[in-house]
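Asks: what's the 3D shape of this:
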Amino acid sequence: MTPDESLNVLGETLALCSNEPKTGFFRDGHCNTCDADHGSHTVCAVMTAEFLAFSKYVGNDLSTPRPEFGFAGLKPGDQWCLCAGRFLQAAEEGCAPRVRLASTHARALEIVPLDVLKTHGLDS
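Replies: From the prediction side, this is the model:
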């Protein structure tokens, strides 16, 4: 699997999302993606208690540790490469987390409009 070009939604070089916890489809700390990333883990988001509860409610529990997968669980304040579709769903429900635009991959725009990302952007 070869990552797509590392560009963010602003047309610049994709910035780091998080190394602690290590995130990304490639677990390289960036929201890099490729055609094999069917979930489009491209939106660098800062977790909130509200979003983590929403994600668990809709079937993707990101807060419970899963040591068998080397996953410590996320807590408010952690940055994580979210699936673009889940981010859009949360935005439509009014509980989307804040977004690091410089760390959000350009392919997120295939699912989430730029104005929606900017509305939640920390660095816009």
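Asks: When you work out contacts or count neighbours from here on, use the C-alpha atoms and nothing else.
Replies: Fine.
Asks: Kindly provide the distance from Tyr57 to Lys118.
Replies: Distance from Tyr57 to Lys118, counting by Cα to Cα, to the nearest Å: 25 Å.
Asks: In the strand or helix carrying Gly85, which residues are buried?
Replies: Following DSSP states H and E, one finds Gly85 within helix 84-93. By 16 or more other Cα atoms under 10 Å, the buried positions in helix 84-93 come out as Ala84, Gly85, Arg86, Phe87, Leu88, Gln89, Ala90, Ala91.
Asks: Would you do the same for the sequence below? I want to compare the two.
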Amino acid sequence: MVEQTDMILDTIFHALGDRTRRQMLFDLSKGERSVGELAEPHAMSLAAASKHIKVLEVAGLVRREIRGRTHLCRLDPTPLSGAHQWLSSYEHFWTGRLDVLERLLRAEDAASANNKDGE
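Replies: Take a look at the predicted model:
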């Protein structure tokens, strides 16, 4: 089960690792788009856009529907919940690290204020 989960996360993070694909997902979060509409802001061919969309489809983040000659894409955010859970597991770590940093900075500020008072 762990290996399957790791493979799914690898696929999702691979898909999210490209700026163009992240922008496509953002555009799809606003509603359904054709492949041409997704390609347009990036000045890329339909074939290039289709390759990016295929990566998003493999990750389960996009669903494509063919209506006549038009390929329409729609966001499926479900797989993002697994990525979010994985990232959230590090929240405790980073919160703890930031708390330590805050204490150190406050102690430094207090020491600096005490030095100024003693002058």
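Asks: Just the TM-score for the two chains, thanks.
Replies: Superposed pair, TM-score by TM-score structural alignment, normalised by the length of the second structure: 0.25. Supporting alignment: 52 aligned residues with a Cα RMSD of 4.7 Å.
Asks: and the lengthiest helix in the second structure, what does it pack onto?
Replies: If you go by DSSP state H, the second structure has its longest helix at helix 91-118. Packing partners of helix 91-118 of the second structure (3 or more Cα pairs under 8 Å, 6 or more residues apart in numbering; DSSP states H and E): none among the helices and strands.
Asks: Quick check: buried residues in it?
Replies: Buried residues in helix 91-118 of the second structure (16+ other Cα under 10 Å): none.
Asks: residue ranges of the strands in the second structure, please?
Replies: With DSSP state E as the definition, the second structure shows strands at residue ranges 33-34, 62-67, 70-75.
Asks: who has more neighbours, Tyr57 and Lys118 of the first structure?
Replies: More crowded of Tyr57 of the first structure and Lys118, by other Cα atoms under 10 Å: Lys118, with 16 against 10.
Asks: for the helix or strand hosting the more buried one, packing partners?
Replies: Using DSSP H and E, Lys118 of the first structure sits in helix 114-119. Using 3+ Cα pairs under 8 Å, 6+ apart, no helix or strand is in contact with helix 114-119 of the first structure.
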